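[1] I'll drop the sequence and a predicted model, then ask my questions.
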Amino acid sequence: MNQDDSGHTPTSAGPAIILVEPQLGENIGMVARAMANFGLSNLRLVSPRDGWPNEKAIATASRADHVIRATQVFDKLEHAIGDLSFLYATTARPRDGFKPVHGPVEAGRELRGRERIGQRTGILFGREKFGLSNEEVALADVIVTFPVDPGFSSLNIAQAVLLMSYEWMKAGLDRETDTNFRGPEMEPASKEHLNSFMGHLERALDDRGYFRPPEKKPRMLDGLRSVFTRPAFAEAEIKVLRGVLSSLDYFSPKEPRGAGYPDRKAEADRAARSEDADE
């Protein structure tokens, strides 16, 4: 495979994306970008209003150069789909006829399955203003429609291509919940580490007068254990928390932090007043 100017190596072409009489070069460029995001590169235009190539399309493609350079232009829709053996037509409104209607998830899986057996497939998208005509939809094998709000069902053409491109990519993953990268794999902390941390935490809180009144300490400790055991902390996270406690231990004040609590301060003030009165 050839690389584009950015050093990107295009993935397999996948289904052809066919735009019927697109009007704005900017929309064509955004379509190319959406395709490139999800591994598609076969873009076909049927009678683009402003001709081709189009500088505005190139500018908005955001370096999807391999898609732009390979774009094919046709005078008639029949010519654009002539080499395909299976075709979806996107539409947001009900159509007369007997064609099956699929959602985007089902369509993505269908397209992947047909690619595996060597079939050439395509997805047909209509004009920005009014989509596809009934005659154009009739050339497709199946209709695909999106689960949008019926009261506002019109999608920008690039948005529609993005949704279908996403479903195409997702259907090719080993698991549809996969992503290109994950967070670090972290082993859950052992009970030994957790218990050691809880002992450290208890000592630090004791030094600062946290457990008040003293008879509630067991219940308060139970609450803390619930907080720190429910999320299944990883060992690395426990080490971070231990570092926090160690810092508190190192800079611990001479007197328990609890000595400054309002009720203790009130007791100290009363004692001071009593001594003044005795004098």
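    Great, that's in hand. Numbering: from 1, shown residues only.

[2] from here on, contacts and neighbour counts on C-alpha atoms
    Noted.

[3] distance-wise, check residue 31 relative to residue 19.
    9 Å (Cα to Cα, to the nearest Å).

[4] just say helix, strand or coil for the residue most central in space within the chain.
    The residue lying closest to the centre of the chain (Cα atoms, centre = their mean) is residue 179, at 8.5 Å. Three-state assignment for residue 179 (DSSP: H, G, I helix; E, B strand; the rest coil): coil.

[5] shared neighbours of residue 31 and residue 19, anything?
    With Cα atoms under 8 Å, 6 or more residues apart in numbering applied, the contact sets of residue 31 and residue 19 do not overlap.

[6] strands of the chain, start to end?
    Using DSSP state E, the strands of the chain run over 16-20, 43-46, 72-74, 86-90, 101-102, 121-125, 142-144.

[7] need these in a markdown table with mean neighbour count and distance to residue 237, can you?
    Listed next are the strands of the chain as a markdown table, based on neighbours: other Cα atoms under 10 Å; distance: least, Cα to Cα, whole Å:
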| stretch | mean neighbour count | distance to residue 237 |
| --- | --- | --- |
| strand 16-20 | 25 | 47 |
| strand 43-46 | 23 | 48 |
| strand 72-74 | 18 | 54 |
| strand 86-90 | 22 | 49 |
| strand 101-102 | 18 | 46 |
| strand 121-125 | 24 | 48 |
| strand 142-144 | 22 | 47 |
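
[8] nearest to residue 57, out of those strands?
    With distances scored as Cα to Cα, the stretch of the strands of the chain nearest to residue 57 is strand 43-46 (12.2 Å).

[9] try it against this one:
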Amino acid sequence: MSHDQPVFILVRPQMGENIGAAARAMLNFGLDRMRLVAPRDGWPNPRAVAMASGAAGRVLDRAGVFADVPAAIGDCDFVFATTARSRELTKPIYTPESAMDHARALIGQGARVGVLFGPERTGLENDDVSRANAIITVPVNPEFPSLNLAQAVLLTGYEWIRPQAAQPAIDPGLAGADIASRLEVEKLGDHFEQRLEAAGFFFPPAKAPNMKLNLRNMWSRMPFTRADVQTLHGMLRQITRNHRP
């Protein structure tokens, strides 16, 4: 087992398609250590391979198969159990985010970390959860707390990779577009003022300064690209041209 990432352990998974979908979710976030505990339909499973689709097949190729949970977690130093149900077991409860933070800290110290995911219909049994050090619970709608297997894997995998990706919450690049400079936006504002002034928009004169201030403030809030600015200049020129006496 690799020490640089947690191992995801699917306990008694029922459908090959869900195992394949879980493999895809794992590889989306750079995880490729999967273990299977007593898969219902045996192993290997062609439906899992079909759902894994391409590169994620390597996750299935490396997956270990175990008869029971104790065997699957035997070399782990710390184990999380994912469950949405309340149980009469006293254990620390983590969100996926805090759990993966803790997993990173443990792995940084050389520990082996495992995460248990239960079967699709029933989730983990109390006997499974009792063998874990802590519980992961997703804060979902209490009236419908059920997540399917691949969703649970996806959420946990995302929280594992998220701090490492170090992406801004909002992409200021607007998908690679060339952003307009403040000078270009300022000149666009000048152009609008000129055209609006000529059209008699700033009336009465006493209110004109505040109206212009509000317009400048509006331009500053908008994330213009250079293409946006050029388009608006062209629109103003065309409108003026078509309305000349």
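    Yep, that arrived. Everything numeric in this text was worked out from a predicted model, so none of it was measured.

[10] that older thread, in TSV: the strands of structure 1, plus distance to residue 52 of structure 1.
    Converted to TSV, the strands of structure 1 look like this (distance: least, Cα to Cα, whole Å):
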stretch	distance to residue 52 of structure 1
strand 16-20	13
strand 43-46	9
strand 72-74	8
strand 86-90	23
strand 101-102	32
strand 121-125	18
strand 142-144	28
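
[11] which one of these lies closest to residue 186 of structure 1?
    Of all the strands of structure 1, strand 101-102 comes closest under Cα to Cα, at 40.3 Å.

[12] where does that closest one end up in structure 2?
    Residues 93-94 of structure 2 are where strand 101-102 of structure 1 lands when matched by TM-score structural alignment.

[13] one step back: gap between the residue nearest to the centre of structure 1 and residue 270 of structure 1?
    65 Å.

[14] do residue 162 of structure 1 as well
    When residue 162 of structure 1 is compared with residue 270 of structure 1 (using Cα to Cα), they lie 73 Å apart.

[15] looking at these two, which one has more neighbours?
    Legend: neighbour count by other Cα atoms under 10 Å for residue 162 of structure 1 and residue 270, higher for residue 162 (21 against 12).

[16] how close does the aligned residue in structure 1 for residue 47 of structure 2 sit to residue 179 of structure 1?
    Aligning on TM-score structural alignment places residue 47 of structure 2 opposite residue 56 in structure 1. Computed as Cα to Cα, the residue 56 of structure 1 to residue 179 of structure 1 distance reads 32 Å.

[17] for the residue lying closest to residue 64 of structure 1 once chain neighbours are set aside, list the residues it contacts.
    Nearest residue to residue 64 of structure 1, sequence neighbours excluded (Cα to Cα, 6 or more residues apart in numbering): residue 33, at 5.4 Å. Residues near residue 33 of structure 1 by Cα under 8 Å, 6+ apart: 60-64.

[18] now for the nearest residue to residue 224 of structure 2 once chain neighbours are set aside, how many residues are close by?
    Excluding the flanking residues, the one nearest residue 224 of structure 2 by Cα to Cα, 6+ apart is residue 180, at 5.7 Å. For residue 180 of structure 2, the count of nearby residues is 16 (other Cα under 10 Å).

[19] ok, residue 239 of structure 2 next?
    11.

[20] what does the one 4 residues further on give?
    Burial of residue 243 of structure 2 is recorded as 7 neighbouring residues (other Cα under 10 Å).

[21] how close does it sit to residue 213 of structure 2?
    26 Å.

[22] counterpart of residue 138 of structure 1 in structure 2?
    By TM-score structural alignment, residue 138 of structure 1 lines up with residue 130.

[23] these two touch, right, its match and residue 89?
    Yes - using Cα atoms under 8 Å, residue 130 of structure 2 is in contact with residue 89, at 7.1 Å.

[24] among these two, which residue is more densely surrounded?
    Between residue 130 of structure 2 and residue 89, residue 130 has the larger neighbour count (other Cα under 10 Å), namely 17 against 10.

[25] measure the more buried one to residue 27 of structure 2 for me?
    Using Cα to Cα, residue 130 of structure 2 is found at 28 Å from residue 27 of structure 2.

[26] one more: residue 100 of structure 2?
    16 Å.

[27] more neighbours: these two, which one.
    Comparing residue 100 of structure 2 with residue 27 by other Cα under 10 Å, the one with more neighbours is residue 100, at 26 against 19.

[28] ok, and the closest non-adjacent residue to that one?
    residue 160 (5.2 Å).

[29] any idea what residue 154 of structure 1 aligns with in structure 2?
    Match for residue 154 of structure 1 (TM-score structural alignment): residue 146.

[30] could you find the counterpart of residue 118 of structure 2 in structure 1?
    Residue 118 of structure 2 maps onto residue 126 in structure 1, by TM-score structural alignment.

[31] the closest residue to that match other than its chain neighbours: neighbour count?
    In this structure, residue 126 of structure 1 finds its nearest non-sequential neighbour in residue 132, 4.4 Å apart by Cα to Cα, 6+ apart. When counting by other Cα under 10 Å, one arrives at 21 neighbours for residue 132 of structure 1.

[32] residue 239 of structure 1 too?
    For residue 239 of structure 1, using other Cα under 10 Å, the count is 15.

[33] for residue 245 of structure 1, see how far away it is.
    Where residue 245 of structure 1 is concerned, residue 239 of structure 1 sits at a distance of 10 Å (Cα to Cα).

[34] same thing with residue 229 of structure 1?
    Distance from residue 229 of structure 1 to residue 245 of structure 1, by Cα to Cα: 17 Å.

[35] same question, residue 161 of structure 1
    Residue 161 of structure 1 is 53 Å from residue 245 of structure 1, by Cα to Cα.
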